[in-house]
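Undergrad: Mind folding the following:
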Amino acid sequence: MRRGRLTPGAVRKWGFIASFLAAPLAIYIIFFVSPNLQALQLALTNSRGISPDFQYVGFENFTRLFGDEVFWAAVRHHGLILLVMPLVTIVIALFFSFLLNLGGGQRNGQLTGVWGSSFYKVVFFFPQVLAVVIVGVLFQAVLNPQKSGILNSVLGWFGVDPVGWLIKPDLALWTIIGVMVWQGVGFYVVLFSAGMAGVPKEIFEAAALDGANRFTLFFKITLPLVWNTVQVGWVYLGIAAFDAFALVQVLSIDRGGPDNATTVLPLEIFRQTFTYYRFGYASAMGVALVFLVLTFAALTLRVTRRERIEY
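TA: Next up, the predicted model:
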């Protein structure tokens, strides 16, 4: 047999592999690569979406972005959400996951979670069952600025005046971030619990026998062993921070208000497209958003990369 010539067995092997990869690759190209390429093409035009007639304007739409105050306000809001929401969500989720899996102490020589941990996992995961719009509608009642609002009613019992959670520009975005954390914690509690459940209990039990307290057990053993899961969760939450469309659309005053205090890029893209019919300009915003998301994911995976721990 001459070197470099495929044998019939090798042909069958690679043909079998290609047959499995062909469908996912085709779906990826059709539903991700192709729309993004079309958006890039549309971003180079002055299309208004209501007429097939348009002109190519080069990078005019991208140049216009640099002078758009609303665009930069949305970018700043994404930056704030990106700094706060993933960190708070992961810290809370890790805390509860640790309690549900290892916080109950030793029973019959084995580390267990707190009493009723299985029930608590269901309770924490419940917000994930609800659609984002339903969550937004529920929190409209919770955050109503009047005394009749659920949260303000509770605060009224302690003599606190009603708070305009969503009508104060300096408070509205923080309130929406709080709702995003509430909605996301349950999923990551389950995700991190699955990661901890995949670690042999003998490792934790050996550490406990050596005198490790809960602080040491969490930071020195548990967190390093589930770091890959935390890394994935951080990327997912970062991508969610670049979205936030539905919650801002439902909860904010005047779609991104008051005074653009809560606007985000997906909402601004929606407004430019279906309110002002600036399809080309909206596509330029979409391309910028994709670039920001991909940059964040790449940097996060790079910065948080650690050597894999085998056990």
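Undergrad: C-alpha from now on. contacts and neighbour counts both.
TA: Noted.
Undergrad: mind listing what His77 touches?
TA: By Cα atoms under 8 Å, 6 or more residues apart in numbering, the contact list for His77 reads Leu173, Thr262, Thr263, Val264.
Undergrad: which of those residues has the most neighbours?
TA: In terms of neighbour count, Thr262 stands highest of those at 31 neighbours, by other Cα atoms under 10 Å.
Undergrad: wait, it sits on Ser252?
TA: Yes - in this structure Thr262 lies within contact range of Ser252 using Cα atoms under 8 Å: 6.8 Å.
Undergrad: any chance of the contacts of His77 in a markdown table, plus distance to Glu310 and secondary structure?
TA: Formatted as a markdown table, the contacts of His77 follow (distance: Cα to Cα, whole Å; DSSP: H, G, I helix; E, B strand; the rest coil):
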| residue | distance to Glu310 | secondary structure |
| --- | --- | --- |
| Leu173 | 42 | helix |
| Thr262 | 44 | coil |
| Thr263 | 44 | coil |
| Val264 | 41 | coil |
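Undergrad: please give me the structure for this one as well, since I'd like to look at both together:
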Amino acid sequence: MNHGRLRFLIGALAPALVLHVVFVLSPYGQAFYLSLTDWTGVAGEAHFVGAGNYARLGGDSLFLDAVRNNAVMLVCVPLATIALGLFLASMLHIGGRSGRSGIRGAGAYQIVYFFPQLLSLVVVAVLWQFVYNPTNGLLNGALRAVGLGGQARSWLGDPALALPAVMAVLVWSSVGFYMVLFSAAIDGIPKELFEAALLDGAGGWATFRKVTLPLVRDTVQVAFVYLGIAALDGFAVVQVMTVGPGGPDGATEVIGLSLYRNAFTYGRFGYASAMGVALFFATLTLAVLALRSGRKERLELS
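TA: Presented below is the predicted three-dimensional model:
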């Protein structure tokens, strides 16, 4: 009986394992190998260079600019998105003196906030490129309409403003999804806890800090991991929106864009693979640290 069950499990899992090895693990292995070569994309012309590509990364000023920009995005995008998502979800659920009663039309608000998720990131980038247009864009037009024409800027042409403008688009496109995610987490909190906080005289901020936030911590942790991965990417938005792309003066350069340019413009596939491997380990480190910190907090609370 046990042998038959074992054969059934092996037969059921083997195809999935084979597909995983062929289409997931094998490309990773090829990327790791190519990162140790000077392959130019032409078959048969790869020479083993060892860690030379990785040593070269440390002296590549444009790549270091990309690392700096990705680091800024890694801090700002998840924090801003999670803060806005939690705020909106709380406002939709915590209704003043009636505990967790929500507000009228909360479902409609969720649909409106979620709408950017229905658009691909490329479409979002194209739309915001028109919004940021310095001549006839919506943002500068709105500033002129309210008498603030002196604040009109070339939002994507100014090195000091280009990266914040890109990050604002990433936050705008993501916050609706995480608002819905946090709303679902808040729905899972027993209503009695909110009622008890209300009876104890807790206000809205105290209720959020003492009841809501601790009980949605796991969801916030998962959101941070996904947003961190998105912040370490940023390729599509930068590629579509910015001048250069990656400009001006490397102000919006990201690792994914440097990888793409080196591979498909300069034919340095080995060097680009080294960038990809570095990005892989940075993303893996982020996920491991975030998950381990959440596990440590749970152990301390228990």
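Undergrad: TM value for the aligned chains?
TA: Superposed pair, TM-score by TM-score structural alignment, normalised by the length of the second structure: 0.93. Supporting alignment: 298 aligned residues with a Cα RMSD of 1.9 Å.
Undergrad: which one in the second structure is aligned with Gly198 of the first structure?
TA: Under the alignment by TM-score structural alignment, Gly198 of the first structure pairs with Gly188 in the second structure.
Undergrad: number of nearby residues for its match?
TA: Neighbour number of Gly188 of the second structure under other Cα under 10 Å is 11.
Undergrad: again, but for Gly9 of the first structure
TA: 9.
Undergrad: does it sit in a helix, a strand or a coil?
TA: helix (DSSP: H, G, I helix; E, B strand; the rest coil).
Undergrad: Now do the same contact list for it.
TA: Counting by Cα under 8 Å, 6+ apart, Gly9 of the first structure has no contacts.
Undergrad: where's the residue positioned nearest the centre of the second structure, which helix or strand?
TA: Geometric centre of the second structure, nearest residue: Ala230, 2.3 Å, by Cα atoms, centre = their mean. Following DSSP states H and E, one finds Ala230 of the second structure within helix 217-233.
Undergrad: Find me the equivalent region of that helix in the first structure.
TA: Going by TM-score structural alignment: helix 217-233 of the second structure matches residues 227-243.
Undergrad: got the contact list for that stretch?
TA: Here stretch 227-243 of the first structure has contacts from 78, 81-82, 85-87, 90, 188, 191-192, 195, 264-266, 289, 293, 296-297, 300-301, 304, 308, using Cα under 8 Å, 6+ apart.
Undergrad: let's see 7 Å
TA: The contact list for stretch 227-243 of the first structure (Cα atoms under 7 Å, 6 or more residues apart in numbering) reads His78, Ile81, Leu82, Pro86, Phe192, Gly195, Pro266, Val293, Ala297, Thr300, Thr304.
Undergrad: In contact with the last one, which residues?
TA: Going by Cα under 7 Å, 6+ apart, Thr304 of the first structure touches Gln231.
Undergrad: Quick check: the gap between it and Ala298 of the first structure.
TA: Distance, Thr304 of the first structure to Ala298 of the first structure, using Cα to Cα, to the nearest Å: 10 Å.
Undergrad: Then the second one?
TA: When Cα to Cα is applied, the distance between Ile81 of the first structure and Ala298 of the first structure equals 18 Å.
Undergrad: ok, now Pro52 of the first structure?
TA: Pro52 of the first structure is 37 Å from Ala298 of the first structure, by Cα to Cα.
Undergrad: just Ser118 of the first structure next, same as before
TA: For Ser118 of the first structure, the distance to Ala298 of the first structure - Cα to Cα - is 35 Å.
Undergrad: repeat for Ala22 of the first structure
TA: 26 Å.
Undergrad: cool, and Gly211 of the first structure?
TA: Taken as Cα to Cα, the span from Gly211 of the first structure to Ala298 of the first structure is 39 Å.
Undergrad: which one in the first structure is aligned with Ser61 of the second structure?
TA: In the first structure, the residue paired with Ser61 of the second structure according to TM-score structural alignment is Glu69.
Undergrad: make that Ala142 of the second structure, sorry
TA: Taking TM-score structural alignment as the criterion, the aligned counterpart of Ala142 of the second structure in the first structure is Val154.
Undergrad: and that match, how many neighbours does it have?
TA: With other Cα under 10 Å as criterion, Val154 of the first structure counts 14.
Undergrad: what's the answer for Val190 of the first structure, then?
TA: Neighbours around Val190 of the first structure, by other Cα under 10 Å: 20.
Undergrad: Once you drop chain neighbours, what's closest to it?
TA: In space, and not counting its chain neighbours, Val190 of the first structure is closest to Lys121: 6.7 Å by Cα to Cα, 6 or more residues apart in numbering.
Undergrad: Give me the mean deviation of the longest helix along the first structure from the second structure.
TA: Criterion DSSP state H: the longest helix present in the first structure is helix 69-102. Once fitted to the second structure, helix 69-102 of the first structure is off its aligned match by 0.6 Å on average (mean Cα distance after the TM-score superposition for the first structure).
Undergrad: Which element is encountered next along the chain beyond that helix?
TA: Once the chain leaves helix 69-102 of the first structure, the next helix or strand it forms, by DSSP H and E, is strand 105-107.
Undergrad: Show residues contacting that following strand.
TA: Leu111, Thr112.
Undergrad: mind redoing it with 8 Å?
TA: Leu111, Thr112, Gly113, Val114.
Undergrad: Now do the same for the third one: its match in the second structure.
TA: What that stands for is Gly113 of the first structure. By TM-score structural alignment, Gly113 of the first structure lines up with Gly102.
Undergrad: The residue lying closest to its match once chain neighbours are set aside: neighbouring residues, count only.
TA: Distances taken as Cα to Cα, 6+ apart place His93 nearest to Gly102 of the second structure, at 3.7 Å, with adjacent residues excluded. Using other Cα under 10 Å, His93 of the second structure has 18 other residues around it.
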